[in-house]
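K.L.:
Sharing a model prediction with you, sequence too.
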Amino acid sequence: MSFLDHLEELRWHIVRSAIAIVVIAIAAFLLVDFVWGVVILGPSKIDFITYQYLCDLAVKLETPALCISELSFEIQSRDMTGQFTMHILTSVVLGFVLAFPYVFWEIWRFVSPGLYPKERNAARGATFFVSLLFLSGVLFGYFIVAPLSINFLGNYKVDAAILNEFDIISYVNTLTMLVLACGLMFQLPIVVYFLAKSGLITDVTMKTYRKHSIVVILIVSAIITPPDVISQLLISFPMMFLYEVGIFVARFVSRKRKEDLA
């Protein structure tokens, strides 16, 4: 295929991906009561499943401090177009999240013909594992990182006289940033797999630079999260765990490479 033919092929993959995102986004836009009342504003309500689970756990462990019984903040819209803009934004984000497996599949369909048969076999199941890790990260971000971060930031006060009244834009941006960041961070084992497959890293290399990785993870977490320690740590710990998982992945790939070369 010529360069222009490749561009034409890529264009149709992008168009089909965009259509999938738009269709789901339109459905999310129309289901405003559920999307906003349950999904988007869920972490801002005391009856959210994460808070309820923590209260149940507090009773079992006899540790009242675990129970989140109050969220002392209000969400307002101070911009005339604020609610409408956030309605569109959240619909598009939800469309992207739900359509992600299909979007990645379309990208893979465009990339895979350019790979050698051995490379395609090595990447078999890529769509499934990438989608699984992304959706797992999104769920982790939504049910763990986001509610705990929102609780910390919403209840934090330097003085009792200062009321926490957040703009809807700030709330939605914080929620989507945390959720999508977790979804992307959970791709670390996949990245390690392909780097190890190409021989760029090994499990020995990752062990050698483990301490350096902790510093990098803390810096990245500080950049992609709101300016609070709780959010940073909630993302840092899973990333450190995934780094350790990556070491096992690299070790497995390195052994397979040695067996193939033997």
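P.N.:
Yes, it's here. Numbering: from 1, shown residues only.
K.L.:
From here on, just use CA atoms for contacts and neighbour counts.
P.N.:
OK.
K.L.:
Packing partners of the helix of greatest length in the chain?
P.N.:
In the chain, taking DSSP state H as the definition, the longest helix is helix 229-261. Judged by 3 or more C-alpha pairs under 8 Å, 6 or more residues apart in numbering; DSSP states H and E, helix 229-261 is in contact with helix 146-155, helix 188-197, helix 203-208, helix 210-224.
K.L.:
any chance of those helices in TSV, with mean neighbour count and distance to residue 91 too?
P.N.:
Compiled in TSV, the helices and strands packed on helix 229-261 are given as follows (neighbours: other C-alpha atoms under 10 Å; distance: least, C-alpha to C-alpha, whole Å):
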stretch	mean neighbour count	distance to residue 91
helix 146-155	20	18
helix 188-197	19	27
helix 203-208	15	39
helix 210-224	15	22
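K.L.:
quick one: buried residues of the longest helix of the chain?
P.N.:
230-236, 238-240, 242-244, 246-254 (16 or more other C-alpha atoms under 10 Å).
K.L.:
which other residues reach stretch 196-212?
P.N.:
The contact list for stretch 196-212 (C-alpha atoms under 8 Å, 6 or more residues apart in numbering) reads 192, 195, 246-251, 253-254, 257.
K.L.:
and which of those residues is nearest residue 8?
P.N.:
Looking at those and their distance to residue 8, the nearest is residue 195, at 29.5 Å (C-alpha to C-alpha).
K.L.:
how about the helices and strands packed on helix 229-261 in JSON lines, adding distance to residue 173?
P.N.:
Formatted as JSON lines, those follow (distance: least, C-alpha to C-alpha, whole Å):
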{"stretch": "helix 146-155", "distance to residue 173": "11"}
{"stretch": "helix 188-197", "distance to residue 173": "24"}
{"stretch": "helix 203-208", "distance to residue 173": "34"}
{"stretch": "helix 210-224", "distance to residue 173": "12"}
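K.L.:
Ok, which of the ones you listed comes nearest residue 111?
P.N.:
Closest of the helices and strands packed on helix 229-261 to residue 111 is helix 188-197, at 14.3 Å (criterion: C-alpha to C-alpha).
K.L.:
and here's the other structure:
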Amino acid sequence: MISPDQSSTVVHLLGHLAILRKCLIQIILMLAVVFLCLLPFAQRLYQVFAQPLLQALPANSQMIATDITATFTAPFKLTLFIAFLICLPFFLWHIWRFIVPALYLQEKKLIITLSSSSLILFYLGISFSRYIVLPSVLYFFMHIAPDAVLPMTDISSYLSFCLKLFFTFGLCFEIPVLIIVLLLSKLVTLEQLMRKRKFIIVGCFFVSMFITPPDLLSMLLLAVPMWGLFELGLFAGKFLPHQTEYSTR
């Protein structure tokens, strides 16, 4: 037989699962609504999205579609990506509503600060890659082509290249938040990070060499911001209290 304590635990767990299910349904519905609202403008969105490449291409060149379905799937995927970016704060808010009852007051303040900073840095990383990195990289690749070669980029390949670039920079811009989390969890200390600064800086260039397109410009455009964000994380870490109290809800 199930004891009263076990029964209470099961009921409590089922209640949490029901709340989680409701949150997931609301997240999916929100994404679907935003996506459907943007879908009629999918072709126009892709035209705007393709402008950096079109400006970098030679005058007698153009984009192509090597797959018969690409003219539909590429704008479709781009629209879904934009809908995801629009809904991301909504997603985090629902996750926050789910976990907030179990948090202490200081934990709530900390998570709000880290979540807000993480979201802003993610958007900044994508914006930096879109307006600074992408035009520079495209111009570089289009203008090193031999004279006998006419660049003609597939629309699906261009979308895939850009999305990888956006997510790479968006995630790499989370370095300050990662440093704060490591310091708060006491996995490392500020002194340890500062002592190993030279190795971490070399690591920034080493990592960027593998996750960016194979050219020096792309590597520098990621490695230098990663270095700067690491220094920003160290600077922010100096203001962290040595001990955080979680005794008050």
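P.N.:
Cool, the structure landed. Bear in mind that the values here come from a model prediction, so they are computed numbers and not experimental data.
K.L.:
Got a TM-score for the pair?
P.N.:
The TM-score (TM-score structural alignment, normalised by the length of the second structure) is 0.84; 233 aligned residues with a C-alpha RMSD of 2.2 Å.
K.L.:
one step back: which one, of the helices and strands packed on helix 229-261 of the first structure, ends up nearest to residue 110 of the first structure?
P.N.:
The closest of these to residue 110 of the first structure is helix 188-197. By C-alpha to C-alpha, the value is 17.7 Å.
K.L.:
now the angle from that closest one to helix 229-261?
P.N.:
Here helix 188-197 of the first structure runs at an angle of 30 degrees relative to helix 229-261 (axes from the mean of the first three to the mean of the last three C-alpha atoms, to 10 degrees).
K.L.:
how far apart are helix 188-197 of the first structure and its match in the second structure?
P.N.:
By mean C-alpha distance after the TM-score superposition for the first structure, the fitted helix 188-197 of the first structure averages 1.7 Å away from its aligned residues in the second structure.
K.L.:
just checking, what's the longest helix in the second structure?
P.N.:
Max-length helix for the second structure by DSSP H is helix 4-38.
K.L.:
what lines up against residue 234 of the first structure once you look at the second structure?
P.N.:
For residue 234 of the first structure, the aligned position in the second structure is residue 221, judged by TM-score structural alignment.
K.L.:
next one: residue 42 of the first structure
P.N.:
Match for residue 42 of the first structure (TM-score structural alignment): residue 51.
K.L.:
How many neighbouring residues does that match have?
P.N.:
Neighbour count for residue 51 of the second structure, taken as other C-alpha atoms under 10 Å: 12.
K.L.:
ditto for residue 37 of the second structure
P.N.:
For residue 37 of the second structure, using other C-alpha under 10 Å, the count is 13.
K.L.:
one step back: now do the same contact list for the match of residue 234 of the first structure.
P.N.:
Counting by C-alpha under 8 Å, 6+ apart, residue 221 of the second structure has contacts residue 133.
K.L.:
repeat that for 10 Å
P.N.:
Counting by C-alpha atoms under 10 Å, 6 or more residues apart in numbering, residue 221 of the second structure touches 128-129, 132-134, 136-137, 169, 208, 212.
K.L.:
I'd guessed the match of residue 42 of the first structure sits against residue 135; true?
P.N.:
Yes - contact criterion C-alpha atoms under 10 Å: residue 51 of the second structure and residue 135 qualify, at 9.4 Å.
K.L.:
The longest helix of the first structure vs helix 146-155, what angle?
P.N.:
Using the same axes, to 10 degrees: helix 229-261 of the first structure against helix 146-155 is 160 degrees.
K.L.:
Let me know the angle separating helix 229-261 of the first structure from helix 210-224.
P.N.:
Relative orientation of helix 229-261 of the first structure versus helix 210-224 (the same axes, to 10 degrees): 130 degrees.
K.L.:
that older thread, now the contacts of stretch 196-212 of the first structure as TSV including distance to residue 134 of the first structure?
P.N.:
Output for the contacts of stretch 196-212 of the first structure, formatted as TSV (distance: C-alpha to C-alpha, whole Å):
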residue	distance to residue 134 of the first structure
192	15
195	19
246	16
247	19
248	20
249	17
250	20
251	23
253	22
254	25
257	27
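K.L.:
Name the helix or strand for the residue positioned nearest the centre of the second structure, please.
P.N.:
Most central in the second structure under C-alpha atoms, centre = their mean is residue 170, positioned 3.7 Å from the mean C-alpha point. In this structure, residue 170 of the second structure sits in helix 155-172 according to DSSP states H and E.
K.L.:
In the first structure, which residues correspond to that helix?
P.N.:
Per the alignment by TM-score structural alignment, helix 155-172 of the second structure matches residues 168-185 in the first structure.
K.L.:
Now that stretch on the second structure. Mean distance?
P.N.:
Following superposition, stretch 168-185 of the first structure is found to deviate from the second structure by 1.3 Å on average (mean C-alpha distance after the TM-score superposition for the first structure).
K.L.:
chain center to that stretch: distance?
P.N.:
Taking the mean of its C-alpha atoms, stretch 168-185 of the first structure sits 8 Å from the chain's own mean (C-alpha atoms, centre = their mean, to the nearest Å).
K.L.:
Buried residues, that stretch. List them.
P.N.:
168-169, 171-172, 174-183, 185.
K.L.:
of the residues you listed, closest to residue 93 of the first structure?
P.N.:
residue 176 (7.7 Å).
K.L.:
wait, doesn't that closest one sit right on residue 139?
P.N.:
No - applying C-alpha under 10 Å, one finds residue 176 of the first structure not in contact with residue 139, separated by 11.8 Å.
K.L.:
Now list whatever residues contact both of these two.
P.N.:
Counting by C-alpha under 10 Å, 6+ apart, the shared contacts of residue 176 of the first structure and residue 139 are 146, 182.
K.L.:
how much space between residue 209 of the second structure and residue 227 of the second structure?
P.N.:
14 Å (C-alpha to C-alpha, to the nearest Å).
K.L.:
Grab the nearest non-local neighbour of the counterpart of residue 135 of the first structure in the second structure.
P.N.:
In the second structure, residue 135 of the first structure lines up with residue 123, judged by TM-score structural alignment. Closest residue to residue 123 of the second structure apart from its sequence neighbours, by C-alpha to C-alpha, 6 or more residues apart in numbering: residue 170 at 6.5 Å.
K.L.:
What's residue 12 of the second structure aligned with over in the first structure?
P.N.:
So, by TM-score structural alignment, residue 12 of the second structure is matched to residue 2.
K.L.:
quick one: secondary structure of residue 66 of the second structure?
P.N.:
Assigned by DSSP: H, G, I helix; E, B strand; the rest coil, the conformation of residue 66 of the second structure is coil.
K.L.:
got the contact list for it?
P.N.:
Per C-alpha under 10 Å, 6+ apart, neighbours of residue 66 of the second structure: 153-157.
K.L.:
Please apply the same query to residue 168 of the second structure.
P.N.:
Here residue 168 of the second structure is in contact with 122, 125-126, 129, 162, 208, 211-212, 222 (C-alpha under 10 Å, 6+ apart).
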